[in-house]
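Colleague: the following comprises the amino acid sequence and a computationally predicted model.
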Amino acid sequence: MSDTITIALPKGRLAEDTIELFLKKGILKNNCIDFNSRKLVFNDDEEQFRFLLVRNMDVPTYVEYGACDLGVVGKDIICETKADVYEFLDLGFGFCRMCVAAADPNFKYRHDIKVATKFVNIAKDFFIKKGFFVETIKLYGSIEIAPILGLSDVIVDLVSTGETLKKNGLHIIENIMDSTARLIGNKNLVRTKYFKIKSILEMLRG
């Protein structure tokens, strides 16, 4: 397994899109992952790949600390975790936006507003650059109801179509960043793996 490339994939659509891309580009000949299985580790012995299915927020950690050589994760997660990894390539799928949203479409920023989000670092960095010191409230789900219940003034969250915001009476105030899936890598790759990964990158770019 010494020359096997271990890749961390986030459970869900990004993992499926990654495998589809690898098959299309000829990096893989067969799909070794059963996405309906409860297994978390899948081996492709012929092509010498091992895939791990993990939580998206954990992908950069597995890569940074060398448990995985490569990983696929959204740009938003890279920024939030501030992981010390190589960001090799924008894979061009998994598009979404990180936005500030509020119940009042004309909401104006001020000091000491309360921001509900699971992206605490991104939210703090965004408001600090604008000169506002805010209180962040970390939530892990159903962020949209925070302003409705008076828990926060605004939310910072990922937006795809915007339908969930509309159904909960929220409006996008500002776009913080766009996010797509990125291929990331460990900074201490062994020489044998480096050449294989270089070949993978060339095939993806081609």
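Modeller: On my side now, so go ahead.
Colleague: contacts and neighbour counts: CA atoms only from here.
Modeller: Will do.
Colleague: now for the longest strand along the chain, which elements pack on it?
Modeller: As assigned by DSSP state E, the longest strand anywhere in the chain is strand 171-179. Strand 171-179 is packed against helix 75-81, strand 96-102, with contacts defined by 3 or more Cα pairs under 8 Å, 6 or more residues apart in numbering; DSSP states H and E.
Colleague: now these in TSV, with distance to E16 and mean neighbour count?
Modeller: As requested, those are arranged in TSV below (distance: least, Cα to Cα, whole Å; neighbours: other Cα atoms under 10 Å):
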stretch	distance to E16	mean neighbour count
helix 75-81	17	19
strand 96-102	17	22
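Colleague: figure out which of these is closest to L89.
Modeller: helix 75-81 (10.5 Å; Cα to Cα).
Colleague: against which helices or strands is that closest one packed?
Modeller: Counting by 3+ Cα pairs under 8 Å, 6+ apart, helix 75-81 packs on helix 59-64, helix 120-129, strand 171-179.
Colleague: let's bring in a second model and compare:
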Amino acid sequence: MKYITIALAKGRLAKQTLALLEQSGITCEEMKDKDTRKLIFVNEELKLKFFLSKTSDVPTYVEYGAADIGVVGSDTILEEGRKVLEVLDLELGKCRMCVAGPASARECLEKNEIIRVASKYPNIAKNYFYNQKHQTVEIIKLNGSVELAPIVGLSEVIVDIVETGSTLKENGLEVLEEICPLSARVIVNEASMKLQRERITQIVKDLQSSKKTEA
């Protein structure tokens, strides 16, 4: 039997996903060793392989078939734009992708003015402003704290993930428009779904059952 490979985004999401898998009887003891230097973890009995990857790389591994299944936030799926099948919303890490800025910037958005938008997510920002709002904007890609951009005059607004909104509030910013809700999703390689449909579908069903139990 061929191995099924699962790519998990490093950090809290990987731990949460592994906990859900454990509830359905899918375990990987090797991954619990905090001192391990291994990159690939194997459950020989179930013929499963796991690896941890940088969040933004998970859709790439899945698209090219290096992983059959991946678990990653929908913000990454939208930003990377990879050709993958999105099969399940795990409803973990719920938050929102929003346009935020000082209250004074609301008018610029309402009047569809040409403005500068700073974001770690240039593709999501571009799609929202160009294809949904039909507003001409200049998008500035940032990697650090995007909240700084409107404060120092780099941009009028930002596009970023908002959980509680407390960071925005502390810096005199607010949510001006909501782009979409976000959460962790299960993605599958298209060819793998055809070749290993039964096994992959079962893993997805197991995750869905564990998700309901967790809720």
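Modeller: In hand now; what should we look at? Keep in mind the model is a prediction, meaning the values are calculated, not measured.
Colleague: tell me how they score on TM after superposing.
Modeller: Overlay of the two chains. TM-score (TM-score structural alignment, normalised by the length of structure 1): 0.91; 204 aligned residues with a Cα RMSD of 1.9 Å.
Colleague: between the helices and strands packed on strand 171-179 of structure 1, which one is closest to C68 of structure 1.
Modeller: helix 75-81 (15.4 Å).
Colleague: what range in structure 2 matches that closest one?
Modeller: With TM-score structural alignment applied, helix 75-81 of structure 1 matches the range 74-80 in structure 2.
Colleague: please apply the same query to stretch 149-159 of structure 1.
Modeller: The aligned range for stretch 149-159 of structure 1 in structure 2 is 152-162, by TM-score structural alignment.
Colleague: what sits up against that stretch?
Modeller: With Cα atoms under 8 Å, 6 or more residues apart in numbering as the test, stretch 152-162 of structure 2 has contacts from 95-102, 105, 115-121, 125, 146-147, 149-150.
Colleague: please name the nearest non-neighbouring residue to the residue nearest in space to the middle of structure 1.
Modeller: When Cα atoms, centre = their mean is applied to structure 1, the residue found nearest the centroid is G74 (2.6 Å). Excluding its sequence neighbours, the residue lying closest to G74 of structure 1 (Cα to Cα, 6 or more residues apart in numbering) is A181, at 4.2 Å.
Colleague: so how many other residues sit close to whichever residue in structure 2 pairs up with that neighbour?
Modeller: Aligned against structure 2 by TM-score structural alignment, A181 of structure 1 finds its counterpart in A184. By other Cα atoms under 10 Å, 23 other residues sit near A184 of structure 2.
Colleague: which residues are in contact with A184 of structure 2?
Modeller: A184 of structure 2 touches 13, 71-74, 89-94, counting by Cα under 8 Å, 6+ apart.
Colleague: what do you get if the cut-off is 10 Å, keeping everything else the same?
Modeller: 9, 13, 17, 71-77, 88-95 (Cα atoms under 10 Å, 6 or more residues apart in numbering).
Colleague: next, the distance between the ends of the match of stretch 149-159 of structure 1.
Modeller: From its first residue to its last, stretch 152-162 of structure 2 covers 20 Å (Cα to Cα, to the nearest Å).
Colleague: thanks again, I'm all set now.
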